[in-house]
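> pasted the sequence and its predicted model underneath.
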Amino acid sequence: MNAVVKPAPPIEDPRITVPVGTPADLLDANARAFLADLHDRFDARRLALLATRRSRQAAFDAGALPDFRTATRSIRESEWRVAPLPAALRDRRVEITGPVDPKMVINALNSGANCYMADFEDSTSPTWDNLLTGQRALREAIDGTLAFTSPAGKRYALKPEDQRAVLIVRPRGWHLDEKHVRIDGAPMSGALFDAGLFAFHNAHALAAKDRGPYFYIPKLQSMEEAQLWDDVLAHVERTLGLPAGQIRVTVLIETLPAVFEMDEILHALKDRIAGLNCGRWDYIFSYLKTFRRHRDRVLPERAQVTMTQPFLKAYSELLVQTCHRRGAHAMGGMAAQIPIAGDDAANDAAMARVRADKLREVTAGHDGTWVAHPALIPLAKQIFDERMRGPHQHAMTRDDVLVDRDDLIAPSIGTISRGGFDGNVEVCVRYIAAWLDGNGCVPIHHMMEDAATAEIARAQLWQWLHYADDGHAPLHLDDGTAIDEALLDRVLLSLPSKLAGQAIPGAARVPEAIALLEDLTHRDTLEDFLTLPAYARLD
């Protein structure tokens, strides 16, 4: 490893501002200068790529369909492979995901999973306190000093290092700003802040242990967005004196445009990529958003949009085939179920659904899977241990998979029940209320809901309600009730009394959440992300 030369403390740069009282050990002058350099070098490209996203969506709104790119056919058809996997990422059969508060960090690292994805994105409400607490917790975990004592006096401590999960950090996507760090008055990219600050503090300690740094990259829509990440991380390596390719990434394929560029995304990152992941919940949300104006591709209620739907089956199997051809891991998706205490029959049914989902994944050729709750780790591990005897399944090339454009965008068959409609409203309101209160990961009706699952519910409500635009007849519930604004208003009016007396996160912000959901669903255009208008309300 190259010798590290500590730079002299830079002169305070008046262009860079952070909130008064920000801990100096996390954001001293060196750290701020490092972040400002990332902003200066890369933010203009980020903003240009976001503009390209908007243009692309406008074409979809006008009737265009996503497809494979003709100009990159040679990348898809030629033979090449990604860099060999590091030892720490060869076996990833079970990964746990969750937010970055100290208790979660300890429990996840101690959970028995192979890897822990520490999530600054969909599972974390990005209050300034949450972000700094998360960065500190991860730094202390890497140092081995992290401990936590609950208000009830229960103490949490890390297991020995050789018994901990491998840490992988998910920064926010390119679309999110970090308003608390401003450079020349402009907000910094949340992605650059999260990844940059984590690397600044921890890259050398992790590299010395042969543990990365490792990142999960979210929300990509194109090879150009992947190339931007590669350029950012290469610059981080040079600046911090790390070997080229020391930082490794796994990319979540969780947008519909990205599924048509999986080879290109792997190629753009081929010297540092370890795999692709089926980010199923955000992928469903992206399908809804991409086809928000396509009346022939309206999805049924969320419970019916399972991985057996043709467009999702095609997506997951093409991902396996693509990854294994290139020597990369094909990671399965999230099991959002959580154990149900006090109801054995309901719990058995929930665990049966998890078992069937993980069996589907390992049989299809996935090299690992995700769970949201530590109690699901033994179940997922048992299924993968029984059917994946080696560290991965790269030899399963899935040459039988023949997927074209139409398979990946196939319409779905199903219905919308009153329970499905009401459930979407409740999930949206409860999640938004919790998020505004600083909690980005919320158990609701025995499912671990995060921003991705809430986005499905919110986008479905908008699309169902706006189906009658341009002269179409409205959609109906399976009992014949018209889906219109009057139906939504009735459900919203009844919700406060339904939730009254329940100990739910963010209960005091339920009225604010109702008002925000009402605004978002009545708008003429589907908002790209609910977290964009909600972020303005966070501290």
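Good, I have the coordinates. Just so we're clear, the structure is a prediction, and the values are computed from it rather than from any experiment.
> switch to C-alpha atoms for all contacts and neighbour counts from now on
Noted.
> pretty sure Ile416 sits against Asp478.
Yes: judged on CA atoms under 8 Å, Ile416 makes contact with Asp478 at a distance of 5.8 Å.
> those two: who's more crowded?
A direct count of neighbours by other CA atoms under 10 Å for Ile416 and Asp478 places Ile416 higher, at 20 against 12.
> run through who's touching stretch 294-309.
The set of residues that contact stretch 294-309 without belonging to it, under CA atoms under 8 Å, 6 or more residues apart in numbering, is 61, 63, 288, 291-292, 312-313, 410-417, 420-421, 456-457, 460, 463-464, 467.
> next one for the comparison:
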Amino acid sequence: MNSLIIERTDAPPQAAPRSSRTGAPTTGSFATVAPRIEVTGAAGERYDEILTPGALEFLAELHDRFAHTRHDLLAARLQNRVDAANGRDPKFLPETEQIRRDPSWRVAGAAPGLEDRRVEITGPTDRKMAINALNSDAKVWLADQEDATSPTWRNVIEGQLSLFDALRGDLEYTSPEGKQYRVARDIRETPTIVMRPRGWHLTEKHIRFHDRAGRDMQASGSLVDFGLYFFHNAAKLIELGRGPYFYLPKLESHREAKLWNDIFVYAQDRLGIPQGTIRATVLIETIQAAFEMEEILYELRDHCAGLNAGRWDYIFSIVKTFRCRGRRWTLPDRRQITMTVPFMRAYTELLVQTCHKRGAHAIGGMSAFIPNRRDPEVTERALQAVSADKRREASDGFDGTWVAHPDLIPTARAEFDAVLGDRPNQVDRLRDDVAVTAADLLDIPSAGGQVTEAGVIDNISIAIRYLESWLRGVGAAAIDNLMEDAATAEISRSQIWQWLHENTVTAEGTRIDQTFIVAAMGDAVRGLPRFEGDRFDDAIQVFRSVALEPEFPTFLTLGAYARFL
């Protein structure tokens, strides 16, 4: 392991000289200055172009100013979970009612390159996937350092290198088979990049921060991802006619949104970027955030472009929040929880209404169906499902949507083209017909449906197969013609935990207990596609720890990251 330590100075930030893109990985240690930020991750080829003294100085400043507030907010999350377990429901906050009632304020809205977001492609930031996204016909690429990325040290830093190179016209990749990939257009003509850093709950264990009181802690994954990208690329993005744009994941309160806004204000001032240049789109993917959408927009109003309906994490949040509240809160098989069940429809309609009321874009979520170029029948089913999903979103007032595969872009775009025509969005559609109440958002029994034995086995199989992929460093995996990421795996394992602890009985009459789960795991494991170098044994261990233990880990990747990555 190589170590880099740096203390803050008053020197202006400077980019390091470019190094060769070929040749052996870097093996020497980084320079050592003084104990402020310590990089314990191994040095790789060109890592020194991202982990420059100026960039690490910037990370130290971000942690000095904001790390302790982050800790306080995570503690508040814990208290909210305790309150929910004890029967206290989320609610619209009485102390912020004036913000909701005030009709005068608006968010900053679209910035250059974000006016038309009718189709956005999501995906990790490895070089091949980045090139495919930038060569697509999407309007936006969500460059995902979070749920679609396994946060290995290599993925974190080389993802930053992919973005760095893309913005300078230097992104290329040669596969092990010798196939060459490169971006086919000028970067000004490619989809606008919106980078998603890791959520507040995640750390970067390969970078340690030593605070002024002498305390040593792992760096915040959010601050590392944001800080490195912003430091190296903000000025370049402006030069290209775009800007530093971000998707903000996993927020649970407007106080967490305020922390991001404070970081934006500081970062722009620190690097001489005009205030208001940053644009953020917040993913509403927790039940807590659904009750604070207007307040979140308000806190970020000078830097906000819109909200996104992060449907899969939202379902996970429902299970996690109410998992101990009795059978009334138990959801059916994952495949039966569609976007048309009443509580999900209430969530999306409130999001569109809230966004348009404040001049923000409402961006739809990702259908999990993906095409299979080797199976026309699977592809046709996927296209039909995606078409119906995007037709509903466009008709409901969304201004754009997500897809996970380039082949789905024409289908999604056709549905939004049919509603938008030549208009870039439909923010002027106010949805005054919507009147969503707290009871609507919490009407979990409205999902109906059943828990089946097949649903139990599906959840076990999906969770284990995804975890195996994640442990190998692949954070987005095609499983049974669905795109699975950390959010969908969370639904799968959290439902298993809830069904087990609520003594749920399947539609076939079988009680879901430890004996049944272990037998179902045996059925699932026997069908796993074993291969040399697989991580299934480790994945099974992780699954047992997050789905079968009495305590419920808040996120399935936390322990796995600490132990394996």
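Arrived safely, thanks for sending. Keep in mind it's a predicted model, so treat the numbers as computed, not measured.
> so which of the contacts of stretch 294-309 of structure 1 belong to strands?
Taking DSSP state E as the definition of strands, the contacts of stretch 294-309 of structure 1 contribute nothing to them.
> show me those residues that map onto helices.
Counting by DSSP state H, the members of the contacts of stretch 294-309 of structure 1 that fall within helices are 61, 288, 312-313, 420-421, 456-457, 460, 463-464.
> state the pair within these that is farthest apart.
Asp61 and Gly420 (26.0 Å; CA to CA).
> returning to what we had before: show me which of the contacts of stretch 294-309 of structure 1 are buried.
Buried members of the contacts of stretch 294-309 of structure 1, scored by 16 or more other CA atoms under 10 Å, are 61, 288, 291-292, 312-313, 411-412, 414, 416-417, 420-421, 456-457, 460, 463-464, 467.
> tell me, how many residues neighbour the closest residue in space to Arg127 of structure 2 that isn't next to it in sequence?
Using CA to CA, 6 or more residues apart in numbering and skipping residues adjacent in sequence, the residue nearest Arg127 of structure 2 is Ser162, 5.6 Å away. For Ser162 of structure 2, the count of nearby residues is 23 (other CA under 10 Å).
> which of the helices or strands spans Ser162 of structure 2?
Secondary-structure assignment from DSSP states H and E places Ser162 of structure 2 in helix 153-166.
> okay, now the aligned residue in structure 2 for Ile217 of structure 1: neighbour count?
With TM-score structural alignment defining the correspondence, Ile217 of structure 1 maps onto Leu248 in structure 2. Leu248 of structure 2 has 24 neighbours, counted by other CA under 10 Å.
> now for Leu248 of structure 2: which residues touch it?
Taking CA under 8 Å, 6+ apart, one finds 196-197, 199, 280-283 in contact with Leu248 of structure 2.
> what does Ala536 of structure 1 correspond to in structure 2?
In structure 2, the residue paired with Ala536 of structure 1 according to TM-score structural alignment is Ala562.
> what do we get in structure 2 for Pro102 of structure 1?
With TM-score structural alignment as the criterion, Pro102 of structure 1 lines up with Arg127 in structure 2.
> that match reaches Asp165, doesn't it?
No: with contact defined as CA under 8 Å, Arg127 of structure 2 does not reach Asp165; the gap is 9.5 Å.
> who's more crowded, those two?
For Arg127 of structure 2 against Asp165, the residue with the higher neighbour count under other CA under 10 Å is Arg127, and the figures read 23 against 15.
> picking that back up, out of the contacts of Leu248 of structure 2, who's nearest Ala42 of structure 2?
Proximity of the contacts of Leu248 of structure 2 to Ala42 of structure 2, judged by CA to CA, is greatest for Pro197, which lies at 21.2 Å.
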